[in-house]
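[1] only geometry, no sequence info:
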């Protein structure tokens, strides 16, 4: 008799679990609560993306809205809890743009486009965290202030500086980066 009661309780428990699982999954008859967003980038991000592509040409592949956890890994941690804490800090964040070498798509430089919201405490702490995480991983991170227009030469120059490209003074006083392409191709390789 005892095994019969135990069996009934087990069947009842399985039915309860199955019912709960079904409630968490959208059935074919139900409409999923998702909609397509109008655009991947905000107008400011789209404008900057165009300048990035124009200024860097074929030197890089430009990717947008890349999850930080897909670019930065977690070093060996002493405990699973420490690993999980480190992962949680990066899993919900993304880089606005990621520059990769065209041949092997190795990440070379991350870019953040900062609007006025980045002057607030929480956003500043996020930017500081990203800066330190990227520095620890050896990934240059460049912050650009959001503005109405961007000059391709300024964008190219800031990326070149981040990658450590040699620079020299031009006759007209501008800074030029004659070795940008070579430096970009070598960035991130050991």
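    Cool, got the structure. None of these values were measured; they are calculated from a predicted model. Residues are numbered from 1 along each chain as shown.
[2] C-alpha only now, for contacts and for neighbours.
    OK.
[3] my hunch is that residue 149 is in a strand, does that hold up?
    No - counting by DSSP: H, G, I helix; E, B strand; the rest coil, residue 149 is not found in a strand; it is coil.
[4] Next, count neighbours for it.
    10 (other Cα atoms under 10 Å).
[5] From residue 47, how far out is it?
    From residue 149 across to residue 47, the span is 8 Å (Cα to Cα, to the nearest Å).
[6] How about residue 23?
    Distance from residue 23 to residue 47, by Cα to Cα: 43 Å.
[7] Of those two, give the one with the bigger neighbour count.
    residue 47 (16 against 10).
[8] for the more buried one, what are its contacts?
    By Cα atoms under 8 Å, 6 or more residues apart in numbering, the residues touching residue 47 are residue 149.
[9] mind checking how far stretch 132-139 is from the chain centre?
    13 Å (Cα atoms, centre = their mean, to the nearest Å).
[10] should've said stretch 89-107
    Going by Cα atoms, centre = their mean, where stretch 89-107 is centred and where its chain is centred differ by 5 Å.
[11] burial measure for residue 123, as a count.
    Neighbourhood size, residue 123 [other Cα under 10 Å]: 14.
[12] I'd guess it is in a helix, am I close?
    Yes - the assignment for residue 123 by three-state DSSP puts it in a helix.
[13] how much space is there between it and residue 160?
    26 Å.
[14] Break down the protein into its helices, ranges please.
    Using DSSP state H, the helices of the chain run over 2-24, 43-56, 80-91, 121-137, 152-162, 180-186.
[15] Make a markdown table from those and add distance to residue 35 to it.
    Shown next, in a markdown table, are those (distance: least, Cα to Cα, whole Å):
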| stretch | distance to residue 35 |
| --- | --- |
| helix 2-24 | 19 |
| helix 43-56 | 20 |
| helix 80-91 | 23 |
| helix 121-137 | 27 |
| helix 152-162 | 34 |
| helix 180-186 | 38 |
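[16] One more to weigh against that first structure:
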């Protein structure tokens, strides 16, 4: 009996070392998987056409607004609180993987003022869907076609007109509400 147990120790030791090496290899292979994937940095954030538009947009509104770009829609619009669970999931799914091309912010408060989409060819179905989403959120949305050259004044005028035509909204923790005067008799003229 002693010889049997004495002869099993070397086998058990070898098996234990083998299992330990196997476990360490499996653990490290998960970490190295990311390292083995091929990644590269993009050289430019914008295409040439997007760069031209960005520069024109900067010239048009940079004195009044900060411009951020390529921001996920879900980072600035979310489904309304209190919506049914499935409705919330569906609403989020619609916006989850999409981005706004540009966002205009009020420079002091960093409040989102307007979002801008610019494309060589604007898909009318996508435009309608984005317009519906932005209207529901009370967020002004401007569309521009990418071109070789821009009339900066036209860009500025279109954005200012959009902001003028869009009702002022205030953000509340439970959604957006329209400001209103509850009692006209209390106004002193």
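    Yes, it's here. Source: prediction; values computed, not measured.
[17] What TM-score do the two superposed chains give?
    With the length set by TM-score structural alignment, normalised by the length of structure 2, the two chains reach a TM-score of 0.69; 148 aligned residues with a Cα RMSD of 2.8 Å.
[18] Where does stretch 49-67 of structure 2 end up in structure 1?
    Stretch 49-67 of structure 2 corresponds to residues 44-62 in structure 1, going by TM-score structural alignment.
[19] Can you report how many residues lie near the equivalent of residue 109 of structure 1 over in structure 2?
    In structure 2, the residue matched to residue 109 of structure 1 (TM-score structural alignment) is residue 114. Per other Cα under 10 Å, the neighbour tally for residue 114 of structure 2 reads 23.
[20] which residues touch residue 114 of structure 2?
    103-105, 139-142, 163.
[21] what's the distance between it and residue 159 of structure 2?
    8 Å.
[22] ditto for residue 38 of structure 2
    41 Å.
[23] more neighbours, those two?
    Taking other Cα under 10 Å, residue 38 of structure 2 and residue 159 do not tie; residue 159 has more neighbours (23 against 6).
[24] The more buried one pairs with which position in structure 1?
    Counting by TM-score structural alignment, the partner of residue 159 of structure 2 is residue 159.
[25] I'd assumed residue 142 was in contact with its match.
    Yes - with contacts counted by Cα atoms under 8 Å, residue 159 of structure 1 reaches residue 142, the gap being 7.1 Å.
[26] The residue most central in space within structure 2: what's it in contact with?
    Taking Cα atoms, centre = their mean, the centroid of structure 2 lies closest to residue 72, which sits 0.9 Å from it. Counting by Cα under 8 Å, 6+ apart, residue 72 of structure 2 touches 96-100.
[27] Now flag whichever of those residues is closest to residue 68 of structure 2.
    Nearest to residue 68 of structure 2 among the contacts of residue 72 of structure 2, counting by Cα to Cα, is residue 100 at 9.5 Å.
[28] Looking for the alignment partner of that closest one in structure 1.
    Mapped onto structure 1 by TM-score structural alignment, residue 100 of structure 2 lines up with residue 95.
[29] How much space separates residue 60 of structure 1 from residue 168 of structure 1?
    22 Å.
[30] try residue 66 of structure 1
    Residue 66 of structure 1 is 33 Å from residue 168 of structure 1, by Cα to Cα.
[31] Settle it for me: which of the two has more neighbours?
    residue 66 (15 against 11).
[32] I'd say the more buried one and residue 98 touch.
    Yes - using Cα under 8 Å, residue 66 of structure 1 is in contact with residue 98, at 6.8 Å.
[33] any shared contact partners between residue 114 and residue 159 of structure 2?
    Taking Cα under 8 Å, 6+ apart as the criterion, residue 114 of structure 2 and residue 159 both touch residue 142.
[34] Residue 122 of structure 2 touches residue 130, doesn't it?
    No - the pair residue 122 of structure 2 / residue 130 is not scored as a contact, 11.3 Å apart, by Cα under 8 Å.
[35] Contacts only, for the closest residue to residue 59 of structure 2 other than its chain neighbours.
    Once flanking residues are discounted, residue 59 of structure 2 sits nearest to residue 152: 6.7 Å by Cα to Cα, 6 or more residues apart in numbering. Contacts for residue 152 of structure 2 were tallied using Cα under 8 Å, 6+ apart; they are 56-57, 59-60.
[36] Closest to residue 80 of structure 2 out of those residues?
    Closest to residue 80 of structure 2, out of all of the contacts of residue 152 of structure 2 and judged by Cα to Cα, is residue 57, at 31.0 Å.
[37] I'd like to know how many residues surround that closest one.
    Using other Cα under 10 Å: residue 57 of structure 2 sits among 22 other residues.
[38] show me what contacts it?
    Contacts of residue 57 of structure 2 by Cα under 8 Å, 6+ apart are 152, 155-156.
[39] separation between it and residue 157 of structure 2?
    Applying Cα to Cα to residue 57 of structure 2 and residue 157 of structure 2 gives a distance of 11 Å.
[40] Same check on residue 147 of structure 2?
    17 Å.
[41] out of the contacts of residue 152 of structure 2, which are buried?
    56-57, 60 (16 or more other Cα atoms under 10 Å).
[42] Pick out whichever of these sits closest to residue 11 of structure 2.
    residue 57 (73.9 Å).
[43] Could you measure from the closest one over to residue 37 of structure 2?
    Distance of residue 57 of structure 2 to residue 37 of structure 2, given as Cα to Cα: 37 Å.
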